[in-house]
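Have a look at this prediction, sequence included:
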Amino acid sequence: MISKEQITTDYQQIQDEICAALELTDGKSKFEEEKWEREGGGGGRTRIIQNGNIFEKGGVNFSAVHGQLPENMKRALQVESDDFFATGVSIVIHPNHPMVPIIHMNIRYFEMPSSFGEGQQPIRWFGGGIDLTPHYIIDADAQFFHSSIKAVCDSYYDDFYHRFKLWADDYFFIKHRNETRGIGGIFYDRLTANDELSWDTIFEFSKALGRSFIPVYTELVERNRHTPFTEQQQLWQYQRRSRYTEFNLVYDAGTKFGLETNGRIESILMSLPPTAKWLYNYQATPGSEEEKTLSLLKKGVNWA
C-alpha cells in the first residue's frame, strides 16, 4: 500500500517542477515562498508569482495537513472518524493577457488514519482535476487542451476522460449565471482502488495529471502571449474574472474545505484574481467574439 509519506514527497517534487518551469515561461518574475504551519497539525508551502511578463498573479501551493475533522465536515464527508490526513498541490494562474486563459489544476489525497485497523475498511481516496477558463474561447486551443488531457486519461483507464469530463461540466457550473466557468476539463473525487484499478495505478495517474500541466499550459501561453489586444478586450477579461471569483467563493469545494478545517486564508484565497469587474447588465454585441464565448459556456461541448 502506498504510504502517505511517499505521496507527500512526490507531490512536493511536482510543485518544484511546475514552479521552475513557470518561471522560465514568464521570463521575469520569480515565485515567492512562504512556509506555514496549521494550528491542529501539518502545514504547507505557498508559492506566489506576481507582476510578471505574462503571469499577473498565480499560485502553486502544496499542503499536507492532519488533525481532527470539525463536526460539520464529518457530516459533509459522511464519516464517523475524527482524525484525517490530506495532502495536495493546487494551482491557479491568472495571466495579464486576455487571449491567454486562466488555468486551474489540483491533485490531492485524503485518508482517515484511525480507520486503518483490524476488521475495518480504510477510508482513503484520490481526487483532482484540471480545467481551463479562457477569456476568449479559441476553438483550436480548446481542442488541444481537451485532447491532451484525454491522452493522459486514456493511458491509465479508457473510461476516465469521458466520466471525469462529464463530472467537470457539472462541477464547474455557475448555477446562478446558468453558465460554465470555462471550457471544463476533468474533475474527479473519492477515486479508490477496485478490481480494475490498483492504488499504484491511481497514484501514477494523479502524478501524470500533475506533470501534464506544464506542457499543456506553456503551449497555450506561447500560442497567444504576443497577440495584440485592445483596452476593450482587457475590460472583457476583467469581467470574465468576476465569474471566476463568483464560482470560487460560492461553489468551490476546496475553498470550503480549507475554510472549514482552519486552513491558511491567504493560501486558500490565492485563486482569486488581482483585478475583476462587475459590469451591470452587460450585453455582448451580436456576432462578436464575446458573444461566441458566451454561447460556448455550457455543458456537453465535445472538444476532444
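Okay, I see it.

Every contact and neighbour count from this point should use C-alpha atoms.
Fine.

wait, doesn't residue 141 sit right on residue 222?
No - applying Cα atoms under 8 Å as the test, residue 141 and residue 222 come out as separate, 11.3 Å apart.

in which helix or strand would I find residue 170?
Using DSSP states H and E, residue 170 maps to helix 160-171.

Can you give the distance from that helix to the centre of its chain?
The chain centroid and the centroid of helix 160-171 are separated by 14 Å under Cα atoms, centre = their mean, to the nearest Å.

With neighbour numbers in mind, choose between residue 141 and residue 222.
Comparing residue 141 with residue 222 by other Cα atoms under 10 Å, the one with more neighbours is residue 141, at 19 against 13.

Just give the nearest non-adjacent residue to the more buried one, would you?
Sequence neighbours aside, residue 220 is the residue nearest to residue 141 in space, at 6.8 Å (criterion: Cα to Cα, 6 or more residues apart in numbering).

how near is that neighbour to residue 14?
20 Å (Cα to Cα, to the nearest Å).

can you check residue 165 too?
23 Å.

If you count surrounding residues, which of those two has more?
Ranked by neighbour count (other Cα under 10 Å), residue 165 and residue 14 place residue 165 first, with 26 against 18.

and the more buried one, what does it touch?
Residue 165 is in contact with 184-187, counting by Cα atoms under 8 Å, 6 or more residues apart in numbering.

would you turn those residues into TSV with neighbour count, secondary structure and distance to residue 37?
Formatted as TSV, these follow (neighbours: other Cα atoms under 10 Å; DSSP: H, G, I helix; E, B strand; the rest coil; distance: Cα to Cα, whole Å):
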residue	neighbour count	secondary structure	distance to residue 37
184	31	strand	33
185	27	strand	32
186	26	strand	31
187	25	strand	28
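
The structure to be compared is supplied as follows:
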Amino acid sequence: HAWWFGGGADLNPCIEYEEDTRHFHAEMKRACDPHGETLYRELKAWADDYFYIPHRKRARGVGGIFYDDRNTDDWQADFQLTRDVGSAFLPAYLPLVERHRQTEWSDADKDVQLRHRGLYAEYNLVYDRGTKFGLETGHDPDAVLMSLPPLAKWA
C-alpha cells in the first residue's frame, strides 16, 4: 500500500476497576460504531490478541481496541476512524482520573501498581512491534523506551 493507518487505545490500569473498564470500552465502541456495526468487536479482539502476554497467560491490562496496516482503499474513511479513535481518548480516560484522583492509596495498592507497570514494561520490551522496530532500526533508544514506567516490579 502507498498508505495505511494504525491506532487504538487500551486501558492499562494500575488497579483494575470493573466500572472503569466498562466506561472505557463503551467510549471505544462509541468511536467505532459509525464505521460499521462489527468494527468495535473486531478491533477489540485484535487488541485482546495483540496485548496478550503468552508467558504470563494474561493481558497487560483490561484491553481496548487496536488496528494496524489499515487500508480499506478509502483514505478518508480510514483517516476519520483514526480521528474518531483519537478524539475518544479524553472522554474515555479523564472521567477515570477524576473518579480516582482523590483516592487514598495503601502500600498494597502501590505494590499492585508496580506489578501492573511491570506487565506493561514486559509486554513492550518483548512483544510490542513499535518498540522492536525502533530498536532494530537504530532509533534513539531513549526515545523508543521513554513510554516505559520509571518504576516497575516483577516479583
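The structure has been received and is ready for your questions. As the structure is a prediction and not an experimental result, all values here were calculated from the model.

Quick one: map residue 127 of structure 1 onto structure 2.
Counting by TM-score structural alignment, residue 127 of structure 1 lines up with residue 6 in structure 2.

what secondary structure does the closest residue to its match other than its chain neighbours sit in?
Excluding the flanking residues, the one nearest residue 6 of structure 2 by Cα to Cα, 6+ apart is residue 68, at 4.0 Å. Following DSSP: H, G, I helix; E, B strand; the rest coil, the label given to residue 68 of structure 2 is strand.

Give me the aligned partner of residue 68 of structure 2 over in structure 1.
Here residue 68 of structure 2 is matched to residue 189 in structure 1, going by TM-score structural alignment.

Settle this for me: that match is touching residue 109, isn't it.
No - counting by Cα under 8 Å, residue 189 of structure 1 stays clear of residue 109, with 9.4 Å between them.

Now the aligned partner of residue 223 of structure 1 in structure 2: which helix or strand?
By TM-score structural alignment, residue 223 of structure 1 lines up with residue 99 in structure 2. If you go by DSSP H and E, residue 99 of structure 2 is part of helix 75-100.

can you tell me the mean distance of that helix from structure 1 after alignment?
Its matched residues in structure 1 lie on average 1.1 Å from helix 75-100 of structure 2 after superposition (mean Cα distance after the TM-score superposition for structure 1).

on that earlier part again, I'd guess the match of residue 127 of structure 1 is in a strand, am I close?
Yes - assigned with three-state DSSP, residue 6 of structure 2 falls within a strand.

and it, how many neighbours?
Residue 6 of structure 2 has 14 nearby residues by other Cα under 10 Å.

Same question for residue 34 of structure 1.
12.

re earlier: and the gap between the match of residue 223 of structure 1 and residue 136 of structure 2?
As judged by Cα to Cα, residue 99 of structure 2 and residue 136 of structure 2 stand 40 Å apart.

re the thing from before, structure 2: matching residues for the helix holding residue 170 of structure 1?
Using TM-score structural alignment, helix 160-171 of structure 1 pairs with 39-50 in structure 2.

Give me the mean distance between the matching stretch and structure 1.
Mean for stretch 39-50 of structure 2 is 0.6 Å (mean Cα distance after the TM-score superposition for structure 1).

coming back round to it: in the helix holding residue 99 of structure 2, what's buried?
78-79, 81-82, 84-85, 88-89, 92, 96 (16 or more other Cα atoms under 10 Å).

So the match of residue 127 of structure 1 is in contact with residue 67, correct?
Yes - using Cα under 8 Å, residue 6 of structure 2 is in contact with residue 67, at 5.3 Å.

Now do the contacts for residue 37 of structure 2.
Counting by Cα under 8 Å, 6+ apart, residue 37 of structure 2 has no contacts.

now it: how far from residue 26 of structure 2?
From residue 37 of structure 2 to residue 26 of structure 2 the distance is 14 Å (Cα to Cα).

repeat for residue 70 of structure 2
Taken as Cα to Cα, the span from residue 70 of structure 2 to residue 26 of structure 2 is 22 Å.

Over to residue 133 of structure 2?
Separation of residue 133 of structure 2 from residue 26 of structure 2 (Cα to Cα) stands at 31 Å.

of these two, who's got more company?
Set residue 133 of structure 2 next to residue 26 and count neighbours by other Cα under 10 Å: residue 26 wins out with 15 against 12.

Helix or strand: which one has the aligned partner of that one in structure 1?
Residue pairing (TM-score structural alignment): residue 26 of structure 2 is matched to residue 147 of structure 1. Element membership for residue 147 of structure 1 (DSSP H and E) is helix 139-154.

counterpart of stretch 107-117 of structure 1 in structure 2, which residues?
By TM-score structural alignment, stretch 107-117 of structure 1 lines up with nothing in structure 2.

Check stretch 33-45 of structure 1 too.
By TM-score structural alignment, stretch 33-45 of structure 1 lines up with nothing in structure 2.

Span of that stretch from start to end?
For stretch 33-45 of structure 1, the first and last residues are 7 Å from each other (Cα to Cα).
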